[in-house]
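*Asks:* Everything below, folded, please.
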Amino acid sequence: MSDYDYDLFVIGAGSGGVRAARVSAAHGAKVAVAEEYRVGGTCVIRGCVPKKLLVYGAHFAEDLQDARRFGWDVPDCTFNWPVLRDNVLADVDRLNGLYTQTLDNHGVEIIHERATIAGPHEVRLASGRTLTAKYILVAVGAWPMVPDCEGAEYGITSNEVFHLETMPRRVVIAGGGYIANEFAGIFHEFGAHVTIVNRSDTILRGYDEQIRDRLLQISMMKGIDFRFNAPFEKVVKKDDGSLTVHMKGCDPIDCDVLLFATGRKPKTEGLGLENAAVELDGQGAIKVDDYSQSTCPSIYAVGDVTNRVQLTPVAIREGQAFADTVFDNNPHTVDYNCIPSAVFSHPPMAGVGMTEAEARNTLGSIKVYTSDFRAMKNVLAGRNERGLYKMICNAETGKVVGLHMIGPDAPEILQAAAIAVKAGLTKQAFDDTVALHPSMAEELVLMR
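*Replies:* Next up is the predicted model:
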């Protein structure tokens, strides 16, 4: 008989926690998961899945316009936000049920309570009950950050945006990252006037400069406004319920919804980590080694709470590696090199490997190939939006070290191309591949 109630106790039933719990149970461990809200975590409940469904919905605005150029007699259409909102939330319910079913099928006990750490092998539930486990895995994710300014409580975050009662006419979005630019495109296509307010002068920091500049250019051409170097001073709520946003260095902006998309921080506050001497870094993330083990040997952490790479597929890989290492005697780590990423803006961006600036700083001698083109569909539709593909190579070896693109279906195209970059293929390998014509993806093998 074990000295503990469980072999593994997981705090948080998001993507990383669910994968770790399911695989650990499949390896024979007795596993419990505590989740204070819903099974599925940020990605499924309030993140990438419902957001992507909104992106799909938003695309119809332009598709319906373009259809007329392709011979379709499309009448003037109106958008019904409650219909899309309720359908998206219903799909979230469906996924919540599937994730719950997956854990049940693997014999994982689900405890619908908040759990905190009471000791190296001990967790305390909100009901006051205390349970013990040989290992504890923290997978509570991250939480949206809100600026510290007067009236900030009148804004919303990505947690609440999916539940809006009505579609606002005027939206101010604070931030310059992927969440800000994705929701800017969504709200704009739904008919709102959108203003992005950023405290710096750069959007999408970390992405290739030429690609993000193209998105800025297209976004402004569509009618999205930008205010740079404009930190928040205060937010005032008026009698009619609308807001006035005051910023340093520019005129106030009136809006109906203020969305804070100013980053996410690990959700470690109040978790009781000090009770097990678990150390945090300067951003409040749990410090872990390559095997996701914290400074307390019995406590591990995966996903956004470690602040390594805040991406759902990475959390899943970390959860899998943890379970295999601890419960299958198969130690292995996650390879964080060449992780592809995407921004589901309008149009979307995607990239893998080094940006041009990173490659110049790291390798010195590089060759950059680009293809700047207008997609065939946009030509016939009379839409002047141009795509841009960019390949960055080591000048000495010809190895492709970075691939970045913006244009229709860029994330779908990049996923396959990322395999080539990860495998270390050369520009010659792309040149030797026959083009698939006519397609946008053929530009990858035609760059000279």
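
*Asks:* contacts and neighbour counts: CA atoms only from here.
*Replies:* OK.

*Asks:* for the protein, longest helix please?
*Replies:* Looking only at the chain and at elements set by DSSP state H, the helix with the highest residue count is helix 81-105.

*Asks:* Tell me who's in contact with Asn198.
*Replies:* 174-176, 226-231 (CA atoms under 8 Å, 6 or more residues apart in numbering).

*Asks:* Sorry, slip of the keys, the one I care about is Leu95.
*Replies:* By CA under 8 Å, 6+ apart, the residues touching Leu95 are 40, 44.

*Asks:* Distance check, it against Asp304.
*Replies:* 21 Å (CA to CA, to the nearest Å).

*Asks:* Which two of the contacts of Asn198 have the greatest separation?
*Replies:* Greatest spacing in these, by CA to CA: Phe226 and Pro231 (12.8 Å).

*Asks:* Overlap of the contact sets of these two?
*Replies:* With CA under 8 Å, 6+ apart as the test, Phe226 and Pro231 both reach 197-198.

*Asks:* hmm, back to that, beyond the longest helix of the chain, next helix or strand please.
*Replies:* Using DSSP states H and E, the next helix or strand after helix 81-105 towards the C-terminus is strand 109-111.

*Asks:* Let's see this one next, to set against the first:
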Amino acid sequence: MSDYDYDLFVIGAGSGGTRASRVAAAHGAKVAVAEEYRVGGTCVIRGCVPKKLLVYGAHFAEDLKDAKRFGWQVPDECEFDWKTLRDNVMEEVDRINGAYTDTLESQGVEIIHQRATVSGPNEVTLADGTKKTAGKILIAVGAHPSVPTCPGHEHGITSNEAFHLEAVPKRVLIAGAGYIANEFAGIFHQLGAHVILINRTKEILRGYDQAIRDRLLQISLMKGLEFRFDATFEGIEKGEDGCLTVSMSGHEPVTVDLVMFATGRVPNTEGLGLETAGVELDEKGAVKVDEDNRSSCDSIFAVGDVTNRVQLTPVAIREGQAFADTFFGDKPTRVDYGCIPAAVFSHPPLAGVGMTESEAKQKLGSVRVYSSDFRPMKNVLAGRDERALYKMVCDGETDRVVGIHMIGPDCAEIIQAAAVCVKAGLTKAQFDETVALHPTMAEELVLMR
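*Replies:* A predicted model of the protein is given here:
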């Protein structure tokens, strides 16, 4: 018999915590998971799932216009009801929340709907004061949106609140230029809002290939989105009419109906009691962990966004699986962080895997870059000038494909298969030897010159 109440106590039932909980339980461990909000975490409840559904909904704005060129008799002015989309999205969130809950319960995991904090190396304290002990504690509490401390910041919202708006605002200012900012910029724009993005630097989507993000900026400007670079928030004033006037450095003030902060995410470690067990945090408040997800306290582990390694849902899931298999399944496993594919569900979407051209030149020296710059067949018939761009980055000495980057319709779907090729170390010659599937967007992967 164990000297503890549980073999594993998980704090946070998001993607990483849920996977670790159910897999550890399947291996025979006695597991409890504490969740103060809803099972499913950021991705399911207020992140990638509802966001992607909004992207689908927003895309009909262009699809309905394009449909005329394909013979459909579509009215010039189509009515859009935001509340219908919003409520249907939230209904789907509820369904997935229930599915996650059922999965945990079917594996025998005890779900505790309370906030839990660490009160010792093997002890947690629930919000009602109850104390529980466990052989191992897993921190999987994720992260939350960062909000600037400028005067009037309380008048802005974050992506958390964007899913629950009463109406689509006519004028939106989004602070930030990362994937969340560009995705919501596309959503709001397609739903009829005038969108302004402001950023502290001159770059959008830092970390993605330069040519791909330049193409997104070009297309976004062509669509009517407005960008203000080298701009720092100075303050927000709310007028009697409810409108918000935003002051910023280097630019004239602007008045909008909604301000949204998309300026990064902060690990949820504040007030978690980790100091009681000697758990070390980095300068951003993230839990420091080793390759086996172990913190500076031998009995406490962490996975997902709270570690600030790679803030992506599939990574958190992999980390949770690896943790459970290693410590409860006698299958030592470590996550390989190389060649992680990533996508931005902007309008149009972009995606990439492996090294960018700049990274490859710095690391390899000799590189060869192949590309395809073309107008998708659908855009041709629809009368749209919008072009797609694919890039393949290869090691100049070995011909090995070290990176693939693209922007255009369906690129997020295509990059998943491409990631397997990059991960496997295939060469450009092997891509060339593969017969193209015509007519498709994906065929450009084997036709690049």
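
*Asks:* Superposing both, give me the TM-score.
*Replies:* Overlay of the two chains. TM-score (TM-score structural alignment, normalised by the length of the first structure): 1.00; 448 aligned residues with a CA RMSD of 0.4 Å.

*Asks:* so the longest helix of the first structure corresponds to what in the second structure?
*Replies:* Matched against the second structure by TM-score structural alignment, helix 81-105 of the first structure falls on residues 82-106.

*Asks:* The matching stretch vs the first structure, average distance?
*Replies:* Once fitted to the first structure, stretch 82-106 of the second structure is off its aligned match by 0.4 Å on average (mean CA distance after the TM-score superposition for the first structure).

*Asks:* how near is the nearest residue to Gly304 of the second structure once chain neighbours are set aside to Lys83 of the second structure?
*Replies:* Among residues not flanking Gly304 of the second structure along the chain, Ala316 sits closest, at 4.1 Å (CA to CA, 6 or more residues apart in numbering). Look at Ala316 of the second structure and Lys83 of the second structure: by CA to CA, they are 32 Å apart.

*Asks:* More neighbours: which of the two?
*Replies:* Ala316 (29 against 14; other CA atoms under 10 Å).

*Asks:* Surely the residue nearest to Gly304 of the second structure touches Gly16?
*Replies:* Yes - between Ala316 of the second structure and Gly16 there is a contact under CA atoms under 8 Å: 4.5 Å.

*Asks:* Give the intersection of the neighbour lists for those two.
*Replies:* Common neighbours of Ala316 of the second structure and Gly16 (CA under 8 Å, 6+ apart) are 303-304.

*Asks:* So which residues of the second structure form helices?
*Replies:* Taking DSSP H as the criterion, the second structure carries its helices at 15-26, 41-46, 48-67, 82-106, 159-162, 179-190, 210-223, 313-328, 357-364, 377-382, 411-424, 428-433.

*Asks:* Any chance of those helices in CSV with distance to Gly242 of the second structure as columns?
*Replies:* Output for those, formatted as CSV (distance: least, CA to CA, whole Å):
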stretch, distance to Gly242 of the second structure
helix 15-26, 38
helix 41-46, 26
helix 48-67, 25
helix 82-106, 20
helix 159-162, 17
helix 179-190, 19
helix 210-223, 27
helix 313-328, 36
helix 357-364, 45
helix 377-382, 40
helix 411-424, 38
helix 428-433, 56
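
*Asks:* Looking at those, which one is packed in the most?
*Replies:* Highest mean neighbour count among these (mean count of other CA atoms under 10 Å): helix 15-26, with a mean of 27.

*Asks:* ok, average deviation of that one from the first structure?
*Replies:* Counting by mean CA distance after the TM-score superposition for the first structure, helix 15-26 of the second structure comes out at 0.1 Å.

*Asks:* what inclination does that helix have with respect to helix 82-106?
*Replies:* 30 degrees (axes from the mean of the first three to the mean of the last three CA atoms, to 10 degrees).
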